[in-house]
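A.B. asks: Below are the sequence and a predicted model for it; my questions follow.
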Amino acid sequence: MFNPSRDQVRDFFIDTWSKHQNKQILTPLESIALNWIQQHPEYHGVLENPESKSKDFSVDQGQVNPFLHLSMHLAIEEQISINSPPGIKDVFQALAASSSPHEAAHEIMECLGTVLWEAQRLGKPLDNNQYLELLRQRVKRH
C-alpha cells in the first residue's frame, strides 16, 4: 500500500498544478487530481505558493486543508471506481442524481471524514460498516 508523507502529498498536488500551468504531460493520476484542482479554484493560490507546503491549516481557525481535501477527493474517486466498500458506487450515483457529482463527493467526504476521525480517536481501523451506514443515511435524506 502506498503511504506518502505529508510533504510528498503536498508536492504531488503542487507539481500537478505547475505541470498543468506549464502545459506539461500529466500522468493518469495527475490528470485525475487536476480535475479536482480545477473544481476548487479557491485552492489555486495555495498550490502556486511554495510556502504553503509547510503551512498548517487549523480547523480551530476555520481553515480547510486543501491538500487533505484534494486527497480525499482522490480516495473517494478510487473507492467509487472499484466499488469498495461494496455499495459506494450506488450511493454516489444516488447522491449525484439529486445534486451533482461534485456535491455527491462532498457528501461522501463528510462520512469518510467522520469514520477516519473516529478510527484515529480510538486507535482502530476504519469501520467500513459504520462508513456504509453513514452513506446510506445520506442517501435517505436526499
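C.D. replies: Sure thing, it's come through. Given the structure is predicted, the values throughout are model-derived calculations rather than measurements.
A.B. asks: rest of the way, CA atoms for contacts and neighbours
C.D. replies: Will do.
A.B. asks: what's the closest non-adjacent residue to the residue nearest the centre of the chain?
C.D. replies: Nearest to the geometric centre of the chain sits residue 72, at 1.8 Å (C-alpha atoms, centre = their mean). Excluding its sequence neighbours, the residue lying closest to residue 72 (C-alpha to C-alpha, 6 or more residues apart in numbering) is residue 109, at 6.7 Å.
A.B. asks: Does that neighbour touch residue 75 like I think?
C.D. replies: No: the pair residue 109 / residue 75 is not scored as a contact, 9.3 Å apart, by C-alpha atoms under 8 Å.
A.B. asks: What helix or strand is the residue nearest to residue 72 located in?
C.D. replies: helix 101-122 (DSSP states H and E).
A.B. asks: In contact with the residue nearest to residue 72: list those residues for me.
C.D. replies: 72, 73, 76 (C-alpha atoms under 8 Å, 6 or more residues apart in numbering).
A.B. asks: Could you list which of the residues you listed belong to helices?
C.D. replies: Among the contacts of residue 109, DSSP state H puts 72, 73, 76 in helices.
A.B. asks: this is the other structure I want to compare:
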Amino acid sequence: MFTQDRDALRQTYLTAWRKARAGEPLAPVERLIVEVAERHPEYHALLEQGESALGREWLPEGGESNPFLHMALHIALQEQLSTNQPPGIRRLYQGMIAACLGDAHAAEHRILDCLAEELWKIQRDGREFRPKAYLRCIKRRGSGQRPRA
C-alpha cells in the first residue's frame, strides 16, 4: 500500500471498496480501508465513482479536504494505536475518547488534526517527525486547548 504514486494509492482504496461491496475476500489492509470508509458515508459516492475519482484535486484554498488523505490519516492513526508508537499514543487516545463522551470517531478526528499539522510541518520545514510535539498537541486537544502553531 505504501507508494509515492498517488493514483496507485487511490486505486487501492477504490479496489477495496469495490471488493467489499461485491462480497469478495479482503486483505487485511483492504479491511482497514473499508472500515474507515464505512465510518465516512460522505465518501461513499466518491468511492463508487471508480477510476474517475483518481485524478480529482481537492484544494485547501477552496475549503476542500481530500477524502483519500483523510482516510489515510485514520489508517495511520490505527497503525500508531496498534503499536503504541509514539509511546503513549494509546493512553492519550483513550483520554480523548473520554473527552469526546465515548465517541471514538470524534476522538480520532481531534487527533487527526494534530497528525495532519505535524505532517504539514514536516513537509513545510523539511524536518523529521517530532513525536513529543505531536503528543503535546494531542494533550492540548484533549484538554480543550487549541494546538499551537
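C.D. replies: Perfect, I can see it now. The model shown is predicted, which means the values in this text are computed figures rather than measured ones.
A.B. asks: returning to what we had before: now do the buried residues in the helix or strand just after the helix holding residue 109 of structure 1.
C.D. replies: Counting by DSSP H and E, the next helix or strand C-terminal to helix 101-122 of structure 1 is helix 128-141. Residues of helix 128-141 of structure 1 classed as buried: 131, 132, 134, 135, 136, 138, 139 (neighbour count, 16 or more other C-alpha atoms under 10 Å).
A.B. asks: tell me what helix 128-141 of structure 1 is packed against?
C.D. replies: helix 88-97, helix 101-122 (3 or more C-alpha pairs under 8 Å, 6 or more residues apart in numbering; DSSP states H and E).
A.B. asks: tell me the most buried of the ones you listed?
C.D. replies: helix 88-97 (a mean of 19; mean count of other C-alpha atoms under 10 Å).
A.B. asks: superposed on structure 2, where does it end up, distance-wise?
C.D. replies: Taken over the aligned residues, the distance from helix 88-97 of structure 1 to structure 2 averages 0.7 Å (mean C-alpha distance after the TM-score superposition for structure 1).
A.B. asks: Give me the helices and strands touching that helix, please.
C.D. replies: By 3+ C-alpha pairs under 8 Å, 6+ apart, helix 88-97 of structure 1 packs against helix 66-82, helix 101-122, helix 128-141.
A.B. asks: Could you tell me the angle between it and helix 101-122?
C.D. replies: Interaxial angle, helix 88-97 of structure 1 versus helix 101-122 (axes from the mean of the first three to the mean of the last three C-alpha atoms, to 10 degrees): 130 degrees.
A.B. asks: Contacts for helix 88-97 of structure 1, please.
C.D. replies: Residues outside helix 88-97 of structure 1 that contact it (C-alpha under 8 Å, 6+ apart) are 79-81, 83, 101-105, 107-108, 132, 135-136, 138-139, 142.
A.B. asks: try stretch 26-33 of structure 2
C.D. replies: 1, 12, 13, 16, 17, 19, 20, 71, 75.
A.B. asks: Done for today, thanks.
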